[in-house]
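Peer 1: need a structure here:
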Amino acid sequence: MSDRWNTIAEQVRSRLKRLLLVRGLAWVFITLCGLVWFIGLVDWTVHLDAALIRILLSFSILGVSLFVLYRELVRPLLVEVSDVDVARLIERSQASADDNLASAAQFRATNSDPSLGSPVLQQVAIKRADSTVRDVDIDRVFSTRPVQQAVASAVLMGVIGVVTVLVSPLVAQTALWRLVLPLDDVPWPRATELQLLDADLRPLATESLRTTAGEPLTVYAENSLGELPTDLTLELMLPDDQQQAQTVRSTQLRDAQGDSHEVGIVTLLAYRGPLRFRVRGGDDDGTAWQALDVVPAPALTSMSISLEPPPYTRQPPTKQDTAGLIEGLVGTHVRIQAKASKRLAAAHLHREGHADQPITLSDAGRQLVVEFDIEEPGSSWYWIELVDEHGLHEPDPPRYELRGIADRPPVVYIDQPATDMSVTPEATVPLRVIAQDDLGLAALQLRHTDQVVTEEEPPSAETVSLELTSSLPTDLTHEEDWQLGPLGLSPGTRITFWVEAVDACDVGIEADSPAGQVGTSARRHLTVLSSEDKHRELAARQSGLLDTLEAVRDRQARARDITTQLRIQAELTQQLRAEDLELLKQAEQEQRDIRRLITDESSGLKGEVEGIRSELDLNKIEAPEATQRLSALIDDLNDLDANWLSQIEQSLARGRKSAATSDSRSTEEGELDNLSDKEVAEQFQNAEDAQASALAVLADAANTLGGWKQRFRLNSELDAIVSDQRSVQQSTKDVGQRTLGKSSSRLSDQEQADLARLSERQRQLASRLDELLQPPTEPEEESDAESVTESSSNELLEQAREWLSQHGTAGNMHQAAESLKRNEIPSAVEAQEQVIAALRDFGQQLNESAFDNPEEMLSKLQEQQEEVEALRKEQEILAQTSQQALSPSADPEREQELQRLRKEQAELAEQADELARQLKRQSAGDAARTASRAAQRMRDAQSALEREQPQDVAENQQEALDDLEQLANELTEQQQQIERQQAQLQMRQLAETLRDLADRQQALATETIALNDHQTARGSWSRPLLRHLKTLTDQQNTLRDELSEQQDVVADLAVVTMVIRTAHDLMQSAVDALDEREIGESTIEAQQTAAARLLSVVDVLPPPETQGEEATPATSTPPGQPAPADSVPDQHIALQLRLLRQMQADINERTIELAEQANQEDASPDVSEQQQELAREQTQVAELARDLLQDFIDSQGLPSDLAPHDDEQP
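Peer 2: The predicted structure follows:
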């Protein structure tokens, strides 16, 4: 063949060898690296530590790699590639080639051997092949994909190997060395290397550890290479060679340098040893075994405790030889001696709330002695910690209770007087003091003061020592009569007193303080009144006794009514129903309540009467009539209790027992059994008789207090009668539904009993009304006030009698009772309706309310004054007209004129009567009598007009005019008295308000001083100080606003207004200064000056003793005389003059002080400004004094030339 073919064939062979070389090397690399990586991974995972296995694996890697080398590289390179093979390769890869190339190559190789065919044809084939060879593309002969795949796989394997080396070079190196040197002990690198640490997170010592039995020992396990493994486990080897495993929990701890450590907590608790332990986890097979020896803990073998109580208790020392509870008074000295079971290095006493106390050791560290004092009350624990020579201590030393008992302060209370009371200056106050102390009383003293008592003890309280019955008594009852006479008290004084009990305790008391704890009783107050005021107070309390007697009498009457109904039921039916038994229980309870109301020691009527009589004696009030009256009342109440109340209760109880016995007997026999011998009815009759006697005694007791009818308030009694009458009427209708239309013979026993009971109730109501309207007995002697009350009561009863008589009320009630007896129900109901209507109509007249409100009273008095003035003018005109009509020169046809005059006079008399009734309802006794007298004069004048007697007409009409003028004066005086009382009340309220404002202002000044001290000490404003300043500013602002409201109250008092305005301006300046954070002397001075100005007003306002004037009735002003001069304007002028005097005195003092300051060489420039301000104040005071003097001259009607001129000083 041609050279072209030779060239192509050589090129094909050369490229084929290169491809086979690359592909073979790739597969050898893949095989070798892959096997090394895979077997290294297996070895790393399962740790193929056996040398034989690693040898086999190493030779396996080598054998497989050589096999692949031979198969994929050596053998293909050794194969000889002939031209025929080249031609076949070209034929497979070239589509244009055919089988001629292989044949031509064979023909060429045999040099056209005739055995293969015709030589000529062989040459033709060779030539044709040469032409084909010219078009052969060498690059398309071979496919490079298998080579590329092998190279890519080799690259991937190389990447995996490189990544493995980069990620864990030590592991990769170790794996390679373990395969290369299988006989060497090449260990894998570990991720876990455990070590044990002590409590300070330092490596644990290798020598044996010690602990006491039952004392937990804590060590820690740490991985020095990183994080702890999750399977960290504690392995224990017990003394009997038994093994245990426990999971160890982990945590984060910091060492002394602040570095954080992740450690496993190993807690060892052993009761016998030795014990061995180690920890393992992760790829760490475990630490070295650590030994733990268990030794006995130090303990106390004996203990003795000595207790020495405080010296003041005078109690002997005590001793106990066993450990346990220590109980003693605060201040008790405790000494503990004990012995230890082994030699100790140290010991400490632990007490809750106290620092550890070292214990003194002796006897080679086996003897312990410690002392301490019980310092506070309450229960706590104490224990002793022992430490031996090896530093071991008892794991859980026994704890014992330490109980400190407080010496409680003495308990003292005032048993008598039980409440505050009012007394006269010469009174005797009976004291009964009960004091107790757990260890004994050292002193008992009475403290009293007339100053206002706050929470702190007033420094000026006087002390009166009370005698002790023995030395250090634990219980004491002291009785003593406290004489107030030596104190020199005056009416209006308020005494605050209390009792202090002192014990001997000196524990916890400072050296310069008096020994003993002080127990203080509740405070009692004594209000000192004049003898007259105290007498009036006791008289008012006697009036309250009448109310109690009314209540007792009403309840006794109700109890008697129930007993009467039960008696009627028992007499007519010889049996009691279930509802009757309930009524009987109600009656018994009512009687018990009545007895309690009379005889109860704390709230009974008898005790109240005795208390009033005792107060008359103790207050040295000479009132023999009142004492005699109260003594008689006590005798009546004793008689009532001893003779009648007990008999009533016994009779009712016997009746109930008899009824219960009969009821039990009838229940057993299956039928109602009549009461034998009417014993129940007899008991009820006895009870009823005793109740009637009790009512009589109560009536005598009422008469002892001045006539019992005066005790009953007509309006309330009539209301009670109306209510009871309605109840009887309703019961009548209910019974009438069963008995209406029946004759007496057809009525059952029960129906007859019901009618009889209703008739008796109706009759009792009629008796109550008759008894109510009966005129009272005339008392032998009575005071003016009692006379007025009696007269008013008699007139009211007379009015009720006239009204009810006109309507036949009592007769209708008796008629209704008789109709009920005869079963005439319609007639009884009609009569009851008439009774209810009459009582209701009259009650409406009595329900006109009194004027308790001062404003309403003043308005009513003003209306009555106008009415009196109109009545006087009409009477004056009528008197003139009457004289003209009765004169001899009058018109002969004067009869009609006289008739008109008589009618007008009668109308004026009726108006005067109506006015008198109004005044009576207002409790205006003098004015009411004057109006009644004027009405009587007018009626006398009317009678004289009828007789046509000019002289009598003129005299009576003039006397009526005089009475009306006196009535006008009395109403004016009463109006002025109410105005004075209102003014005094207003001034007292103003004084209390201003005193409160002054106290609060002074307190704000004190807080400002404290705030200034704190701010000055700190040198700057902190947030707490600013908050305090804000609070002070708000409080000062509020105080200023409250003071502004008081300016309207004193708008008519110019001087007071000026002082309050000045205080207001000072408060405003304090507010402005506080807003600017100025809390220095100027601000504090403004606050204190404002408080002083307010107190100056308080000092001139009415003192407390003026309160008694409210209850003092005004004396009547004689006809034609002016009202008293101490009117409200005059009181206001006097008040302002006193205030001006104080202001002038203050100005004088300040003038002297400023003059002294001005004379000094280093006088401040502010002195001149203060003097100018003082001059302005002096001018204001002068102008106010001039205005007050003018007001006084105008109020007294003095000549105007007495007033000072503008250029004069008053």
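Peer 1: For the rest of this, base every contact and every neighbour count on C-alpha atoms.
Peer 2: OK.
Peer 1: A539 and E782, how far apart?
Peer 2: 13 Å (Cα to Cα, to the nearest Å).
Peer 1: nope, N1148 is what I meant
Peer 2: Distance, N1148 to E782, by Cα to Cα: 58 Å.
Peer 1: do the same with A87
Peer 2: Taken as Cα to Cα, the span from A87 to E782 is 171 Å.
Peer 1: Of the two, which one has the most company?
Peer 2: In this view A87 and E782 are compared by other Cα atoms under 10 Å, and A87 has more residues nearby, 28 against 13.
Peer 1: who's in contact with that one?
Peer 2: A9, L101, A102, A105 (Cα atoms under 8 Å, 6 or more residues apart in numbering).
Peer 1: from these, which single one is nearest L194?
Peer 2: Comparing the contacts of A87 against L194 with Cα to Cα picks out A9 as the nearest, at 71.0 Å.
Peer 1: Secondary structure and neighbour count for the contacts of A87 - can I get that in TSV?
Peer 2: What follows is those, written out as TSV (DSSP: H, G, I helix; E, B strand; the rest coil; neighbours: other Cα atoms under 10 Å):
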residue	secondary structure	neighbour count
A9	helix	21
L101	helix	27
A102	helix	23
A105	helix	23
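Peer 1: Could you dump those residues into TSV and include distance to V159?
Peer 2: Output for the contacts of A87, formatted as TSV (distance: Cα to Cα, whole Å):
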residue	distance to V159
A9	38
L101	45
A102	44
A105	46
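Peer 1: Which single one of those residues is nearest to L487?
Peer 2: Nearest member of the contacts of A87 to L487, counting by Cα to Cα, is A9, at 155.9 Å.
Peer 1: So for the closest one, what's the nearest residue that isn't a sequence neighbour?
Peer 2: The shortest distance from A9 to any non-neighbouring residue, by Cα to Cα, 6 or more residues apart in numbering, is to V86 (6.1 Å).
Peer 1: do the same with Q173
Peer 2: Going by Cα to Cα, 6+ apart, Q173 has V165 as its nearest residue, at 7.7 Å.
Peer 1: and the one you found, what does it touch?
Peer 2: So V165 contacts V171, A172, Q173 (Cα under 8 Å, 6+ apart).
Peer 1: out of those, which are buried?
Peer 2: Among the contacts of V165, those buried by neighbour count (16 or more other Cα atoms under 10 Å) are V171, A172.
Peer 1: Report the distance from the lengthiest helix in the chain to the chain centre.
Peer 2: Counting by DSSP state H, the longest helix found in the chain is helix 950-1018. Here the centre of helix 950-1018 is set off from its chain's centre by 38 Å, with Cα atoms, centre = their mean, to the nearest Å.
Peer 1: and if you look at stretch 209-216?
Peer 2: For stretch 209-216, the separation from the chain centroid amounts to 54 Å (computed by Cα atoms, centre = their mean).
Peer 1: before we go on, could you also do this sequence so I can check it against the first one:
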Amino acid sequence: MEPAAVGSATGVRPLLQQVQRVRGRLRAFLAIELAAMAIVGLAAAWWSLLALDYAFELPRDLRLALLVAAGLSLCGWLYWSRGRALFRRLADDQIALWIARQRPQLADPMITAVQMRSSDGPMWETTRVWADRLAGDLRPESLVSSRRPRRWVSAAVVLAGSVVVFAIVQPAITSLFMHRLALADRPWPRRVQLVAEGFTRSEDGVLFLRTAKGAPLEISLRAEYGEENDRPSEVLLDWRGSAKSRGRAVMIEHPGIVPGQTHFVHRIEAAVEDFQLWARGSDARLGPLRVLAVSRPVLTSLDAEIVYPSYLQRPTESIVADAVQQVPAGSRVTLLGVCSKALTRVSIEPAIGTVAVDDQRLRVVLPTTDEPCRIAMTLIDQEGVASDPPFGFSLSPIPDTRPSITLETLDVAGVVTPRAVLALAIDAADDHGLTRVTLAADVNGGRKVQRPVSRANRKTSFRGAPRLELSRNRMTGRGDLGELKPGDRIRLSATAFDACDLDSLPHSTTSRVLELEVVSEQQLLARIAEREANLRRVFEQTYAAARRERLRISELASEPWGDDAEAASVSSGRVAEAWRRLADETQGAAASADAIVREVSANQVEDAALVRRIRDDVAGPLTRIGKELMPTLVAKITSRAAPAQCDSDAGVVLEEMKRVIDQMQTIDEYNALVLSLRGLIDGQRSLEKRTEKAGKSSARSLLLD
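Peer 2: Below you'll find the model as predicted:
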């Protein structure tokens, strides 16, 4: 390097050193000012957040948002206000320009000297003179003032000191606030504390309450305080819905019975959406409280599985529960349901049976159906919401009906001979099926003899006609009635059994007891003779009535039905009705005659002539008169046939009726004769027995003598 060049650099150096000193002082003051501003910003944010958090009890999410916002704002403010200048490159030319603005009189020499610090030439001498002069006149202390940094430092000291003093005076509050800045959920200590009743704290620390959508909701807060003077006069409740709906209400005060506590409530008519609540009263703050409106659990399907009693022999059925109202007594019913939501439990009132829950399915096993029951099921889902109203289910048992049974004798009417053969009629029925039917008999209240009539094989009805032969003195080999004699009384009954095994004893029903009196053949014939005589007297009255009705037909024969159709119809109708009634009476007489024939046959009376006469000469003709002749006559009268023809047919009927009456009189005479003969025979037999007995007694006396 040339001497001139070296001299130039050396001559300008004092001036550059002064510029460097100004640059260093500027950067130092900017750094001090930036630090002080940061302290001021942090302290101001600390106090602001403290005031907001204490006043509004900010939730954790909002505190986090405010911290982030405050940090970003502080960083942005520091950067744009001082950070850019502190960290920007400051060239000598820029410092020279800045000094020129501070000292206008030095502007030209300063800028020229700095810009020509590395120049060579004739003007070097002049530049050196200027540089020496400027280096001596520059004072960095006068150019860079410390007044503004001192203000920021003072503010920083005051604010930071206030924080330190507050921390010393209120260490508990400071510690609590620092924990809350660290996003802890510790509440502020207040003179009044608000407690939300029924709310649950979630994992993120927020109090929430689930309620059924559309259901009324009562918000209840409990204010706790130490002194009566601290009791809040009112509690304000603010809410904001998910649909941006907002509102405010004053909660109703309910003074508590516990000292230091007061309840405040607010009723919401219907919770139709999710919303948040904030409450404040006195110095207490509470919120946000989340209310979640969720749908209630409902039964989408409910079936009843019915296990019938074993005696019914019916397979298990599964049908819709709504269709089940009654089941046979002794059945076991299990309810199988599917719900719209997962369940935690099912409450049943009254508490009967057992309940099992598996996610959305439920199983309710009811006790054996012996008495009517009605239950109400309340479903509680995993969110704690219950179904409303409860689902009702009622069930009543159908008790097993005992069998019904009737026992009748077909051919006898209260009296029998020792040789009789009884034809019986048994009709039995049961709602679920019979297992067996038995017949029982005893003589004079003695030992009862039973025999099975039939195995019903679970049929719901049974009709049988067993025969009982008294002459054999046994019921088909299953029990001896002993030797029967006149005067004995036989008691007959039938019993039907069903398969019901719910009770300790089987279900059975016994028919009414039939009592039969044992008589001799002579006594039976006397009774039959009396019945036949009564039958003849009754039929004679029917015959007399028929003769009168024939006279009416004869009168009509002399006076035809006439041209008046209505009058003719009335006249013929009256006559036809009279003959129709006579036909019914005649058929009744024929039935009575048949009954006499059957009774004689059933009792094994050895009188074939009597049976033949009653059957062929009385019962048969009466049946022909009542079922053929008289109905034919009625048909002709109804059709208004020629009166003369009707009169002729009526005459035929009367002739047949008279012939039957004559036969009845003959039978009466025959019966009287037979009874007399039987009386003589019986008397002779009695005399012979007494003579034989007397002879045996005399012989015994002679032997003893």
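Peer 1: residues touching the residue nearest to A9 of structure 1, list them.
Peer 2: V86 of structure 1 is in contact with A9, V12, R13, counting by Cα under 8 Å, 6+ apart.
Peer 1: hmm, try it at 10 Å
Peer 2: 5, 8-13, 16, 92, 101-102, 105, 141 (Cα atoms under 10 Å, 6 or more residues apart in numbering).
Peer 1: Kindly report the same for E904 of structure 1.
Peer 2: So E904 of structure 1 contacts E874, Q875, L878, L898, E910, Q942 (Cα under 10 Å, 6+ apart).
Peer 1: Got a quick PyMOL command for the buried subset of these?
Peer 2: The buried residues among the contacts of E904 of structure 1 can be selected in PyMOL (16+ other Cα under 10 Å) with this line:
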select buried, resi 875+878+898+910+942
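Peer 1: What distance do you get for I306 of structure 2 to V327 of structure 2?
Peer 2: Following Cα to Cα, the distance that separates I306 of structure 2 from V327 of structure 2 is 8 Å.
Peer 1: Now do the shared contacts for those two.
Peer 2: Shared contacts of I306 of structure 2 and V327 (Cα under 10 Å, 6+ apart): V333.
Peer 1: which residue numbers in structure 2 go with the helix or strand encompassing A916 of structure 1?
Peer 2: Following DSSP states H and E, one finds A916 of structure 1 within helix 895-921. Aligned using TM-score structural alignment, helix 895-921 of structure 1 spans no residues in structure 2.
Peer 1: before we move on, back to that, out of the contacts of E904 of structure 1, which is nearest to V42 of structure 1?
Peer 2: The closest of the contacts of E904 of structure 1, once distances to V42 of structure 1 are taken by Cα to Cα, is E910, at 137.5 Å.
Peer 1: Is it correct that the closest one is in contact with Q942?
Peer 2: No. Using Cα atoms under 10 Å, E910 of structure 1 is not in contact with Q942, being 11.6 Å away.
Peer 1: shared neighbours, those two?
Peer 2: Common neighbours of E910 of structure 1 and Q942, using Cα under 10 Å, 6+ apart, are E904, Q936.
Peer 1: Just the buried residues of the strand or helix carrying S142 of structure 2, please?
Peer 2: Element membership for S142 of structure 2, per DSSP H and E: helix 140-143. For helix 140-143 of structure 2, burial by neighbour count (16+ other Cα under 10 Å) applies to P140.
Peer 1: hmm, who's touching it?
Peer 2: When contacts are defined by Cα under 10 Å, 6+ apart, helix 140-143 of structure 2 is touched by residues 18-26, 98-99, 102-103.
Peer 1: which helix is the longest one in structure 2?
Peer 2: Structure 2, longest helix under DSSP H: helix 643-704.
Peer 1: separation between I634 of structure 1 and Q628 of structure 1?
Peer 2: Distance of I634 of structure 1 to Q628 of structure 1, given as Cα to Cα: 10 Å.
Peer 1: Give me the more crowded residue out of those two.
Peer 2: The neighbour comparison of I634 of structure 1 against Q628 (other Cα under 10 Å) goes to I634, with 20 against 13.
Peer 1: Tell me who's in contact with the residue nearest to that one when sequence neighbours are not counted.
Peer 2: Take I634 of structure 1 and drop its neighbours on the chain: the residue closest to it by Cα to Cα, 6+ apart is K606, 6.3 Å away. Residues near K606 of structure 1 by Cα under 10 Å, 6+ apart: 545, 596-600, 630, 633-638, 641.
Peer 1: which residues of the stretch 501-650 of structure 1 fall in helices?
Peer 2: With DSSP state H, counting those that start in this stretch, the ranges of helices along the stretch 501-650 of structure 1 come out as 531-573, 578-599, 605-618, 624-639, 646-669.
Peer 1: if we compare the ones you listed, which one ends up closest to D926 of structure 1?
Peer 2: When the helices of the stretch 501-650 of structure 1 are compared by Cα to Cα, helix 531-573 sits nearest D926 of structure 1, at 18.9 Å.
Peer 1: what is the orientation angle of that closest one with helix 646-669?
Peer 2: Between the axes of helix 531-573 of structure 1 and helix 646-669, defined by axes from the mean of the first three to the mean of the last three Cα atoms, to 10 degrees, the angle is 30 degrees.
Peer 1: Report all helices and strands that helix 531-573 of structure 1 contacts.
Peer 2: With contacts defined as 3 or more Cα pairs under 10 Å, 6 or more residues apart in numbering; DSSP states H and E, the packing partners of helix 531-573 of structure 1 are strand 421-423, helix 578-599, helix 605-618, helix 624-639, helix 646-669, helix 679-704, helix 714-739, helix 749-773.
Peer 1: Mind putting these into JSON lines with distance to A810 of structure 1?
Peer 2: Converted to JSON lines, those look like this (distance: least, Cα to Cα, whole Å):
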{"stretch": "strand 421-423", "distance to A810 of structure 1": "47"}
{"stretch": "helix 578-599", "distance to A810 of structure 1": "28"}
{"stretch": "helix 605-618", "distance to A810 of structure 1": "33"}
{"stretch": "helix 624-639", "distance to A810 of structure 1": "32"}
{"stretch": "helix 646-669", "distance to A810 of structure 1": "31"}
{"stretch": "helix 679-704", "distance to A810 of structure 1": "22"}
{"stretch": "helix 714-739", "distance to A810 of structure 1": "12"}
{"stretch": "helix 749-773", "distance to A810 of structure 1": "6"}
